[in-house]
Each structure stands twice: as C-alpha cells, then as structure tokens.
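Q: I'll drop the sequence and a predicted model, then ask my questions.
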Amino acid sequence: MLPLLRRVPAARAPAARALFAGAPRALHAAAVCRALARTGLYDFHEQHGAKMVPFGGYQMPLTYGKVGQVASHKHVREHAGLFDVGHMVQHKFKGPTAAAFLQHITPASLGAKMKPFTSTLSVLLSPEGGILDDLIITKHGEDEFYVVTNAGCREEDLAYIAKHLDAFNKENVSNGYTEHEVMDKQGLLALQGPSSAAVLAKLLPSDFDLSKLTFGQSAFVDLHLPNHNPVHVHVARGGYTGEDGFEISIPPADTVAVAEALLADAEVELAGLAARDSLRLEAGMCLYGHDLDPSVSPIEGALAWTVAKDRRETGDFLGAERVLRELKEGPPRRRVGLTVQGPPAREGAKIFAEDGTTEIGRVTSGIPSPTLGQNIAMALVKDSFHRRGTTVLVEVRNKKHEAIVTRMPFVPNKFYRG
C-alpha cells in the first residue's frame, strides 16, 4: 500500500531517498498539478517535531525530532510505533450487489464463506489484468463492505470505480443498487509492534476481549480516553510492518484525541514514512508504484493467492483472461526477494544473470535492513530466475555485485492468530 507521488529533496536522509526514488513520471506530474493535502493530524505532527515531506499527494511525517529511521524502526520491532495513515482512502460500499461489484473489479471471494468483520488483501485489476492498486476489503455484512485504497492512486481509483460502478448498476438494475461513499477526513492510525495490544487494551471497555480479535478481523468498539467522551471507532487487527498491530478508523473530530491517548503510553513512539518503508520491506510487503504497477499482474507480483479458488473457476472478473493464462502457463517475470552483497541496491538497479551480460530484471525496492544488518531488495526478474538460492548480479554504480534470490518475508511476520 501507500503509493508515492513526489520525490523528497536530495538533501534528505538516505532512507528517504530510497523511499522516494523512482516513482512513475505521471504520478510526479499529478502531484505537481494539485496542492498537497494534509491529514487531520498535521498540526499534531508539527508539534511533535515531524519532518514533513510530500507523499501520496499529502504532507506526511518522514521522521520525528532527532529520532532517526533505524532507531524508530527498532522501536516498532521491540515496543510500539504510532503511524498516521490518514492519507489512505477509506470507502464504504453498500447494497444488495455490493459484493458482486467488488468481485467484478477484483479477484477476491466475498460470498457466504467470508465471515462478517473479516478482511482480505486484494488488487484492483484493469481489463488487461494489470494491478491498478492494492487494497484491503473488510466485510461488515452481506451487503456492506469497508475498503481502504492508496492515497497516491486516489483520483485514478475513484474515476475507475465510478466508471465501472455506473455501468454495473445499469446492467444489474433489477438486482438492486450499489452505493459508494468516500469517507473523507476520517482519521486512520496504525498502532504497530509487540506492545500494541497491551497499549490498546488500556483504552477498551473492560468486557472487550482483545485476544479474540485475531489477524484479519475487525470490530466496532468505544475507546475510553482520559477527560474525553467515548469515541466509537473501527479497529482492524493487522498492518504494514509484519508485527502485531491495529489500524484504527476514527471520526475526524476525535482523531487527535485518540492519537494523544495512545502516545501517552510509555511504550509508544511516533513513527514516520522512513521507518514504515524499511519495516514493510523486511516483511516482504509491496509498495504500490514501486513493486507493483499497471504492467504487473497478480501472478507476476507473487500475489496469486489473492485470486480465490472459486474466482479461478468462474473467471468473471476484469482482467481474468491474462490472470488465468498466467496461472496455467506461468508469468513472464516474477517478484522475488534478494539479499545483496556489496552496497545497497536501490530501485531501478539492473539485474543480470551470472554471465554478467544477460539482463533479467530490475530492483523495485531496496534498503539496508536494520533488523538483519544486511542489504535486501525486492525485484522483478524473468521467469526461471526466481527460484530460491539462484545467484544473480545487481548493478550498482556501474559495478556488478552478487545477490541471492531469498524467500520473503526477510524477517518472520508476527501476526497474532490466537
């Protein structure tokens, strides 16, 4: 998730340069043409010494005060970090054909087998089978879904959804109408790390058993804040760091109060985009606009599991022809993990076979891993070079360095499954 739109100035830290390098030119142009937006926590960030940078069409915190990216990263791995993700686009889809519509534009299975208040990662597909965005779909009921998409794809996603929803509603008028609401200004916080459950539990009603809310599940619940009325929020267990954690959707008027209450816990530190990028890469999670883009299919992107078994049988979703063909015959390239010898391999670095002359792919994301103490990367490589243990060469500053295809996640995920 979290596509980016503009480059941060070159004077920023190396981690920032890695995060903001290589976004598609069209996305950069889109950001230049519209003013940067602010989440409801903009003033809160400034009060806490945030270094603000352009990201996804918003001004977002990169780091806070004198706390560097590595220290912030490690705090999330060992304690808890609080991230503002209010730039993400939150949606509601309602109506008797809501599930059918979402299944038309994604390969997800949202029928009776999916229980209420459970979630699934999916992909928004073009008619050609490319990924237009990745998204989380949460089922609140048979005719109601909560969806979160990326900020950087906002205008393109909304136009695409509107176009296909209008046609879908006209074609299915006898079956009922699907309504689409964008939850503008709704707050969204991510509390991530091994201490996150203990921190959140202090604000929950005494009769709410957080241990029964496992990874991928969600609930509506009241948070009890000091000197504040109870705040009704949507809490989803999951996140973008590989750690246990929660994403909390909050009414606009209460977002600052919830952030302050969570930050008041000694276990919690604010964390920004720099730490979020290194955490997600260690966890093997994609960043749209880098590891995924409209040219990449779910099969190429190592996301074949997002194409549900029953959807493979029906093939009744946009882009199904390409997706089903690649499932059967194999894709021309695949997303892989790499451990890199020598200097870090950043986005765009060319990848060669062992002969040093046959170009086989490119790096899509790359960092020095704070947890592992070695350089890691994601890449798209030609099929047959994707097998674990394969040796390849990565070109960094006109020199080729050895890299090994490595299983992801690089750091084992610690999602809470009960």
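A: Structure's in. What do you need?

Q: drop to CA atoms for contacts and neighbour counts, all remaining ones
A: OK.

Q: can you map out the helices along this structure?
A: Along the chain, counting by DSSP state H, helices occupy 14-20, 25-33, 42-47, 69-78, 98-105, 154-171, 196-201, 255-263, 273-282, 309-314, 320-329.

Q: would JSON lines of the ones you listed with mean neighbour count and distance to Asn398 be doable?
A: Formatted as JSON lines, those follow (neighbours: other Cα atoms under 10 Å; distance: least, Cα to Cα, whole Å):
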{"stretch": "helix 14-20", "mean neighbour count": "21", "distance to Asn398": "18"}
{"stretch": "helix 25-33", "mean neighbour count": "14", "distance to Asn398": "24"}
{"stretch": "helix 42-47", "mean neighbour count": "15", "distance to Asn398": "40"}
{"stretch": "helix 69-78", "mean neighbour count": "20", "distance to Asn398": "28"}
{"stretch": "helix 98-105", "mean neighbour count": "21", "distance to Asn398": "42"}
{"stretch": "helix 154-171", "mean neighbour count": "14", "distance to Asn398": "36"}
{"stretch": "helix 196-201", "mean neighbour count": "18", "distance to Asn398": "44"}
{"stretch": "helix 255-263", "mean neighbour count": "20", "distance to Asn398": "45"}
{"stretch": "helix 273-282", "mean neighbour count": "25", "distance to Asn398": "25"}
{"stretch": "helix 309-314", "mean neighbour count": "13", "distance to Asn398": "44"}
{"stretch": "helix 320-329", "mean neighbour count": "16", "distance to Asn398": "34"}
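
Q: structure two is appended below for comparative analysis:
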Amino acid sequence: MSEPVEDLPLEALPLDGWHRARGARMVPFAGYHMPIQYEGIIAEHLWTRTHAGLFDVSHMGQLLISGDGVDEGLEALLPADIKGLGEGRQRYSLLLNEEGGILDDLMVTRRADGLYVVVNGAVKHDDIGHLREHLADEITINHMEDQALLAVQGPEAVAAVARLAPGVEALFFMQAGAFAIDGVPVWISRSGYTGEDGVEISLPAEAAERIATLLCEQPEVKPIGLGARDSLRLEAGLPLYGHDLSPETTPVSADLGFALSKRRREEGGFPGHARIIAERAAGPALKRVGLFVEGRQPVREGGLVVNVEGEPVGHVTSGGFSPSLQAPIAMAYIPTAAAIVGQEVLLEQRGKRIVATVAAMPFVTHRYHRQGAAK
C-alpha cells in the first residue's frame, strides 16, 4: 500500500456503504475512501491478535495474466521462480526497474487459468502499464475490476471462514484454491499481511456485502480498519510500499533477500541482477532494520537517523506504538555497518534526539500455518 495520489477524485469501495453503516471513520487512501477504524485502532489490533479481523483490501489490484510464454515474460520482470510455481501455490515477489529498484511488491499465484497477481492499490495502474509495455502481445492482462478482496486475519480466522467455505482449513500458508461461500464462487489463499494466520478472499464485488456480513456474523470476526492493519504489519516486520519500499530501494537493502530465488540469482535475467548480486556480496550502503525506541513517544516516518555529530545517515520509514508490546517501534534504513541487533542508534524528530536499539524482526512472532511445522 502507499499514499493516495492527490487531486484525483476518490473512488468508493464496493463495501463503502457497509463500512459507514457500521460506524467506520473513512479517510482518503490509495485513491479510495477507506475505513481507518471502527471502535478504535488499539482495540481492533488486539482483537485481531486474539480472535479474527475482517479487512477490506478491495483497493488492491487483482490481475489475471495468461497466454503463451507468460512464465518467461514475468521472470524477465521479477526475481521469482515462476516456472517452478505449482498450481494452487503462491509466492511473494518484487517488480523491479532496470537498476534493481522496487517498483512494487506483489503476490503471484498459479491458477488453472493463468497467474493471479495482486498488486498494491496506489500503483496498480502504473504496474499494469509497466507489464503491458514489457510483456509480449500474446500475453493477456485481465484487470479484475469486478472483484472485491477481503482478508480475514487472526488465530481464529480459518475456523470462522471454514464454516462458510469447508475445506479451507486444509490449506497451508501460501496455498490457494477455488471455493464457494453461500453459493458464490470465491478464490481463497491462506495468506495475509498481519503476521497472523488467515486468508484472503477474492470474490465478485456484487456479492461483497452479503459475504462480508456472513463473515462478521461469525462470533470471532469483527470488521477492522486501516489503522490496525498498519500497526499489525509493523509489528510483523512487513514493509509497506511507498514507505519502506520504493524505486530507490533494492531487495537487498530492503532485507527481502528471501524473494530472490536461488535459480534466478544464479541464472539472472531479471532487471538489476548485476547490482543486486554485487550488493549481496558486498552489502548495501543502507539496510532496513527494526528499532525499539526508548521512551513512550513513537518516531514517525520522516524521522532522521543521525550520527554523534548530528549528521543524517539514514531515515525512519515506518513508526508507531505497538499495542502488543506496549512500546514504540519503528523501521528505518541505517548504515549496514550499524545494522546489528542490539546496536544503539540516534534518531532525530522535530529537533529532539531519541535513542533506539536495532531489533530483530518480526517484533511479534509470525503465526503462519506452514506445511510441516511442528504442532
């Protein structure tokens, strides 16, 4: 996700009226009216960590890419192993520019009818334009504008969804399949962006109100706004496009090396390969890290990382108060030499110096339902 483009009229989500009827406070985000909270960010955050929250992420771009040579075409733009992606399997990847900078982060899933790709809302039209420019003419890009996207996240999420879509409980993390809810065909993946177990549900926009209502009739599920979604993903150490990721950051500096598959690292053939391999060997100038911030006051995006002389050497990209840890946390880009867990760094916000300590991420342990994991 990233910020809305100013001066463009805001669009309404398929669930706009549904959110307002439930008391949501709506704000501009990624070109849409989005619910930021219902009963309060902290309460919604903690409910998701202990039960299940319903998030409307219909602003995201849903694409179905198909045609001869689609695997090779996407591998020329992404560092992921698309050829090795089995049906019903999902993979996190990065759309890269020629210098290896990140244009967007996205999810790719193999379906019987093509590759289902979910991109960030604020840059989805840029992404589609980039894909159309670089993919061969015989490859079709279907922007699925008639589909809504809902995420149900939390330790009780799958049990709640399985009452409506039996069989979902058999999925493991990063697996997906076709199901039905109340007779409506849906596509469900066991994934999400909170660090919790849960699912994302792609469904016809015309059925969004009916299915959202059915989901929230489950005792574990409450609607949750954008504010808690942000604090949950920050605790999970997950970067936000337009904040922690940008065309100026590479997968190595963003600490997203896991998104560079072994085969692709060795074979190359994706944008910025030479630079990325060099950074892996020598280390980037700056690296994304987590920070525990001393005191009670969060350091927000735009805060500076400074040396003892007060000279800027890095910057904070996300920051806030952690409801789970009851302490302020942040993500920042700092010199790689200082990116050591336990290392103290100095931050500066509105002229005030604040001490922070480099932290291991995630701040709160991921609870994904992984195949082969111990019970």
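A: That came in fine, so what should we check first? What you are looking at is a predicted structure, and each value in this text was computed from that prediction instead of being measured.

Q: okay if I get the helices of structure 1 as TSV plus distance to Gly289 of structure 1?
A: Compiled in TSV, the helices of structure 1 are given as follows (distance: least, Cα to Cα, whole Å):
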stretch	distance to Gly289 of structure 1
helix 14-20	10
helix 25-33	9
helix 42-47	24
helix 69-78	22
helix 98-105	19
helix 154-171	13
helix 196-201	29
helix 255-263	28
helix 273-282	13
helix 309-314	26
helix 320-329	20
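
Q: of these, which is nearest Glu144 of structure 1?
A: Across the helices of structure 1, Glu144 of structure 1 has its closest neighbour in helix 98-105 (6.7 Å, Cα to Cα).

Q: which residue range of structure 2 does the closest one align onto?
A: Using TM-score structural alignment, the residues of structure 2 aligned to helix 98-105 of structure 1 are 70-77.

Q: who wins for proximity to Ala302 of structure 1 among the helices of structure 1?
A: helix 320-329 (11.0 Å).

Q: and that closest one, which stretch of structure 2?
A: Matched against structure 2 by TM-score structural alignment, helix 320-329 of structure 1 falls on residues 273-282.

Q: next, count neighbours for the aligned partner of Arg353 of structure 2 in structure 1.
A: When structure 1 is aligned by TM-score structural alignment, Arg353 of structure 2 is paired with Lys400. Here the number of neighbours of Lys400 of structure 1 (other Cα atoms under 10 Å) works out to 18.

Q: roughly how far apart are Lys400 of structure 1 and Thr406 of structure 1?
A: With distances taken as Cα to Cα, to the nearest Å, Lys400 of structure 1 is found 18 Å from Thr406 of structure 1.

Q: what's the answer for Ala18 of structure 1, then?
A: Counting by Cα to Cα, the gap from Ala18 of structure 1 to Thr406 of structure 1 is 20 Å.

Q: centre of the chain to the match of helix 98-105 of structure 1, how far?
A: Stretch 70-77 of structure 2 sits 22 Å away from the centroid of its parent chain (Cα atoms, centre = their mean, to the nearest Å).

Q: then stretch 59-68 of structure 2?
A: Mean C-alpha position of stretch 59-68 of structure 2 versus that of the full chain (Cα atoms, centre = their mean) differs by 17 Å.

Q: what's that stretch in contact with?
A: Residues from elsewhere that reach stretch 59-68 of structure 2 (Cα atoms under 8 Å, 6 or more residues apart in numbering): 1, 13, 30, 32, 113-122, 124, 138-145, 147, 149.

Q: quick one, strands of the stretch 201-350 of structure 2?
A: 221-223, 286-293, 304-306, 312-322, 327-335, 344-349 (DSSP state E, counting those that start in this stretch).

Q: what do you get for the stretch 51-200 of structure 2?
A: Using DSSP E, counting those that start in this stretch, the strands found in the stretch 51-200 of structure 2 span residues 52-56, 61-66, 90-96, 102-111, 114-119, 140-143, 147-153, 176-181, 184-189, 198-204.
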